[in-house]
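Peer 1: Predicted model, plus sequence, below.
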Amino acid sequence: MEVFIARYYFDIEESGFFVRDTNGVECQTKDAARHAAIDALRRMAMDALGRKDQHIITIAVRDDAGIFVLQASLRLDTG
């Protein structure tokens, strides 16, 4: 059985600063891409804990065709 692995792109916006993913990550399923987005939010929140301010982090996930397939967001108040 052949396993299809899709490439997903994780565009990140944090408090007005935007980074478009041009490399992507291979994931077997859309659910795996969702888990990767949530894990990235968790790691970004850990990095923000030392700074006293408000963070709104959004990750928009695109598939190989450039279609947005999901979005995950986190609001963190550290002050």
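Peer 2: Looks like it arrived, so ask away.

Peer 1: going forward, measure contacts and count neighbours with C-alpha atoms only.
Peer 2: OK.

Peer 1: Contacts made by stretch 38-47 with the rest, please.
Peer 2: Ile57, Thr58, Ile59, Ala72, Ser73, Leu74, Leu76 (Cα atoms under 8 Å, 6 or more residues apart in numbering).

Peer 1: number of nearby residues for the fifth one?
Peer 2: In other words, Ser73. Using other Cα atoms under 10 Å, Ser73 is surrounded by 15 other residues.

Peer 1: Pasting the second one now:
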Amino acid sequence: MPLYYIDLYDNEVLARDEFGLELDSLYEAREQAIALLPDMARHGLPDGDSHDYTAVVRCHEGRVRYEVTLSLRGGWVEAPAYPPPVHH
């Protein structure tokens, strides 16, 4: 079974996959990469209004075979008149 590595970028911060996954195909590696991004966004909500989460699939030879990015963009349509709450 082929070995694939899925590197994760949280904006520009890289978490390199050093172990890899044995998967049936590149298509399965693609599915795994796509499935990781919503969890990254859910557990690491950004402080600002712009954030990118990227997964990069490498084959056992180290070549990049697939890349997917989930982007979060936000902005006030009408800003509230009061200051934001302070979180402790």
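Peer 2: That came through fine. What you are looking at is a predicted structure, and each value in this text was computed from that prediction instead of being measured.

Peer 1: To which secondary structure element is the aligned residue in the second structure for Ala32 of the first structure assigned?
Peer 2: Using TM-score structural alignment, the partner of Ala32 of the first structure in the second structure is Glu28. Secondary structure assigned from DSSP states H and E places Glu28 of the second structure in helix 26-43.

Peer 1: Tell me the buried residues in that helix?
Peer 2: Leu26, Ala29, Arg30, Gln32, Ala33, Ile34, Leu37, Met40, Ala41 (16 or more other Cα atoms under 10 Å).

Peer 1: Who are the packing partners of the helix or strand following it?
Peer 2: Using DSSP H and E, the helix or strand that follows helix 26-43 of the second structure in sequence is strand 50-59. Applying 3 or more Cα pairs under 8 Å, 6 or more residues apart in numbering; DSSP states H and E, one finds that strand 50-59 of the second structure contacts strand 3-10, helix 26-43, strand 64-73.
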